[in-house]
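In: here is a sequence with its predicted model. Questions after.
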Amino acid sequence: MAPSSRNCFRQLFMTNHSSRRDNGGSEQEAKSDEKLVQPAQKYVFAHVVMGNTAHHTTDDWATDIKTAQAAGIDAFTLNIATGDSNIPTQVENAFNAATNLGSSFKLFFSFDYLGGSGPWPATGSSSVASYLNKYGVSSAYFKYNGQIFVSTFEGVNNAGDWTPNGPIRSAVQSTAGSIYFVPDYTSLGPDGFSAQLNNVQGGFSWDMWPAGPVNMTTANDLAWKNTLGSKSYMMGVSPWFFHSDANPIAWMWRGDNLWSERWQQVLEVQPQFVEIVTWNDWGESSYIAPLLHDEEVPANSLKYVKNMPHSNLLTLLPYYISQYKGIRSNATTDSMQYWYRTSPAAAGLTGGVLGNNPNQGQVEYSPNTLCEDKVFFTALLQSAADVHVQIGESPVTSYPGKAGLNTWSHGFSGQTGNVTFSIVRNSQTVKSESGTEITAESSVIGGLTNFNVWVGGF
């Protein structure tokens, strides 16, 4: 996904998800900690846009790897596009860092056929085969069932390169070995993908954001899983989406409670693999990583990304991943994560930002109608407790929580100030912290609304 030229193709499913209960401007989502399965060999990856790593050193890569591994992530998906002179250097830096660390954390390639200077050539210099032969033999390359794992961002017009006796597998077999191929051919839709089943070992759907003022459902995931049958399904999980660089257009999809909701959907769908989208796509606001270099943010997006950290999304990730892998884990401490936009959607100028992407055939909305002016928060509790929320000098609102995972939302319309979150048990405050300020007007230069999200936690 080259940050400057990427387009997402999605098969749209508009089924409403209605597992939430409104309660006077706030809501508590019914969540279950009981949807656990027997332990299985499952993996969680994080999608790294290599075009956004130009200033990374080997030490930076080591930092990223250790941060991701501490959160329970198993491997980085290195998304690489053609024509970017930084890619060879950064791929080498990433593999050197992973090899030097010598940990169980791995890397693998996702070949981006839509970004960069054009589709990937199958063979020759700077080709799919050349990258796989050079790095597929590395101890740091992720292998599944003894095969090198490979994905794509689209590439349906080059699907013939990946057939069992096609040029890529033929060129790689004697050096890096056989390939476990799990492409993203989302533009085909589940039905269209069925024609590719003899050429792949699995499939990845890029459809992980709702298309309109609704919540995400599992309808699309289940359709893909049904098409794949016994083959592996890789499910996408993303926290947010705001394509802030108007190249060619700027648009957003509803984020709101997507991060917490999507992890519960993972428990329902039970895919073989999960890919978090993304680790570092600053220009689309889907990042979960700490920002190491401002220079790696697209220039037109920096004003929306600066001082808008998402790294606290990592706080509860080990718990989510343990649930997915069927590893029952009880909370040993009380913790929270909370996320919200820092001003009402209508408080600033949209600046040409669209709700949905009409270039993908989607119904266009005002972005102000897609997002909810609410504070979203999740508490992982050792035992039953109340969670208190206060915005500025507004009255405190209390939410009763059970042992385990709890997610709520709280409307902030007409309220301003720092947002304070407290865990209270037996009338005693266990932990309390304040998040960044909600303002009545946008603080972005030019009065533009920032559709990105601020994330905190403890």
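Out: Looks like it came in fine. Numbers count the residues shown, from 1 in each chain.
In: drop to CA atoms for contacts and neighbour counts, all remaining ones
Out: OK.
In: which residues of the stretch 251-400 of the chain fall in helices?
Out: All helices of the stretch 251-400 of the chain, identified by DSSP state H, counting those that start in this stretch, fall at 258-269, 302-305, 317-324, 367-370.
In: against which helices or strands is the strand ranked longest in the chain packed?
Out: Longest strand of the chain, by residue count under DSSP state E: strand 428-438. Using 3 or more CA pairs under 8 Å, 6 or more residues apart in numbering; DSSP states H and E, the elements in contact with strand 428-438 are strand 417-425.
In: please compare the first structure with the one that follows:
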Amino acid sequence: MLSTVGRMLLATISAWIALGQTSCAGDRISPPKMVFAHYMVCCPANGLGATVEDFEREIATARSYGLDGFALNVPGWSREPHYLAISRRIFAAAERSAPSFRLFLSFDDAPVDDSATMLLELSASSAYLRVEGRPVVSTYSGTPEWGGSLRKRLSSSGVKPFLVPNYQYPTDKFWSRNYSRPTAQFLDDLFREHPDIDGYFVFGPDLGYAKPPTDGPLVAARSKLADKLSMIGISPYYRGLRGNFRVFESGGFQGMAAQWTAAIESGANWIEIVTWNDWGESTYVAPYGDIRRQDLWNYHWGSLLSHEAFLKASRYYIDWFKSSRRPSIDHPSIYYFYRPHPKSAYGIASPETGEQGRPKGWENLVDCICVSTFLPRPLTVDVTVGGHRQSTTMPAGVQHYSFEMFEGPVIIKVMDQGRPIAEKQLEFPITKLGQMGNFNYFAGEIALP
């Protein structure tokens, strides 16, 4: 799709060379721009027994899409030793097959002792991400007291972590307010009162594509003012399960594209795709087999739908972010995103019990077949759903369009100045049954000459 592959390869190599000798402007740390994915160590696609070879294949896939590494999400491991065992295998895979692929730990409410023990062991790996020789440490939520305790615990070993946390609380006092959506005052106070913090990671991206993203640009701006690093979370979609049975509309890829654009234009240092493999909250972008496959871990998370096209469409923005230039588009690409049922259907709240219902926020969903195009020249997209035909000409560049949803099979045709060049019947028809898609998006691609 892009003409910048060679230039991006050179830029990536240069960036990794520069990583070990980070430049500074005054006290400001300026590592190369990198894109990571948040990896749930609890949930490898091949199960808890996933091998080093399995992780090598996952890393190869991530690299093929331009990712620079994984942030490994881990809670305490002393009660659940598989977290450390799996992390060791992931590090072994990176060391063996991908010298430039970097890993770092993102602690999820982990006890300080567990965190310190794990970091001391794994940061010795050549695959561990370092800035100015210091191992990068991130978090999901947490407080500055946790970070201070971790630093103190590590000091006797001569290890000083490079902290880029997602602290959502200013203190560990029980009355402390949650700042899952940070404010300027919260960030300014955090950086001023805790100078040992090296940057900030905003985990929960803006959800609800109709509004322009604001959290990422705010974090990037306030971090820059404080001479700190910013890491912006970007998510394709969200639909939880069980007690967290809620959903947010993304307009297909349009919401993710808006997050990418806002992060790029705000001058963020790093980006973290949230997530690689959180199957339960539907934020995953990782492929896990045939595009029609739905039975990962024997339906442990219910029926899943492929999200790989979210990752494919993101490649344009990954290249843009790293090069600071909008890539030229030499080959056309067309991606489609849709729920295979209307929002009025009933889904499965809990895969264990089969409890049915609609997720919180279902009424704000949009029933549509969403198409995103990356085109060097205009092409006409013709969508027929259950016998209802709709057509529009998509201009050159990056465009998003929503076609009305009806019940029945979905067929997309693509025409170049009236000449048919591609036709595809999509993988799943639109039905009244919500259990199959369960308020998730299916994402696919039209093969074009």
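Out: Sure, I can see it. No experiment lies behind these values; they were computed from the predicted model shown.
In: what does the superposition give as a TM-score?
Out: Here the superposed chains carry a TM-score of 0.78, computed using TM-score structural alignment, normalised by the length of the second structure; 382 aligned residues with a CA RMSD of 2.6 Å.
In: could the helices of the stretch 251-400 of the first structure go into JSON lines alongside mean neighbour count?
Out: Shown next, in JSON lines, are the helices of the stretch 251-400 of the first structure (neighbours: other CA atoms under 10 Å):
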{"stretch": "helix 258-269", "mean neighbour count": "20"}
{"stretch": "helix 302-305", "mean neighbour count": "21"}
{"stretch": "helix 317-324", "mean neighbour count": "21"}
{"stretch": "helix 367-370", "mean neighbour count": "20"}
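In: out of those helices, flag the one nearest residue 425 of the first structure.
Out: Closest to residue 425 of the first structure of these, according to CA to CA: helix 317-324, at 21.7 Å.
In: whereabouts in the second structure does the closest one align?
Out: Aligned by TM-score structural alignment, helix 317-324 of the first structure falls on residues 314-321 of the second structure.
In: picking up where we left off before, dump the helices of the stretch 251-400 of the first structure to a markdown table, plus distance to residue 85 of the first structure.
Out: Converted to a markdown table, those look like this (distance: least, CA to CA, whole Å):
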| stretch | distance to residue 85 of the first structure |
| --- | --- |
| helix 258-269 | 34 |
| helix 302-305 | 22 |
| helix 317-324 | 34 |
| helix 367-370 | 36 |
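In: among those, which is nearest residue 335 of the first structure?
Out: helix 317-324 (11.0 Å).
In: in terms of secondary structure, what does the closest one contact?
Out: Secondary-structure packing of helix 317-324 of the first structure (3+ CA pairs under 8 Å, 6+ apart): helix 258-269.
In: by how many degrees do the helix it packs on and helix 317-324 diverge?
Out: 20 degrees (axes from the mean of the first three to the mean of the last three CA atoms, to 10 degrees).
In: ok, average deviation of helix 258-269 of the first structure from the second structure?
Out: Helix 258-269 of the first structure differs from its equivalent in the second structure by a mean of 2.1 Å after superposition (mean CA distance after the TM-score superposition for the first structure).
In: can you name every helix or strand that that helix contacts?
Out: strand 232-237, helix 317-324.
In: out of the helices of the stretch 251-400 of the first structure, flag the one nearest residue 444 of the first structure.
Out: The closest of the helices of the stretch 251-400 of the first structure to residue 444 of the first structure is helix 302-305. By CA to CA, the value is 6.8 Å.
In: in the lengthiest helix in the first structure, what counts as buried?
Out: Using DSSP state H to define each element, the first structure has its longest helix at helix 87-101. Buried residues in helix 87-101 of the first structure, counted by 16 or more other CA atoms under 10 Å: 87, 90-91, 93-99.
In: much appreciated, bye for now.
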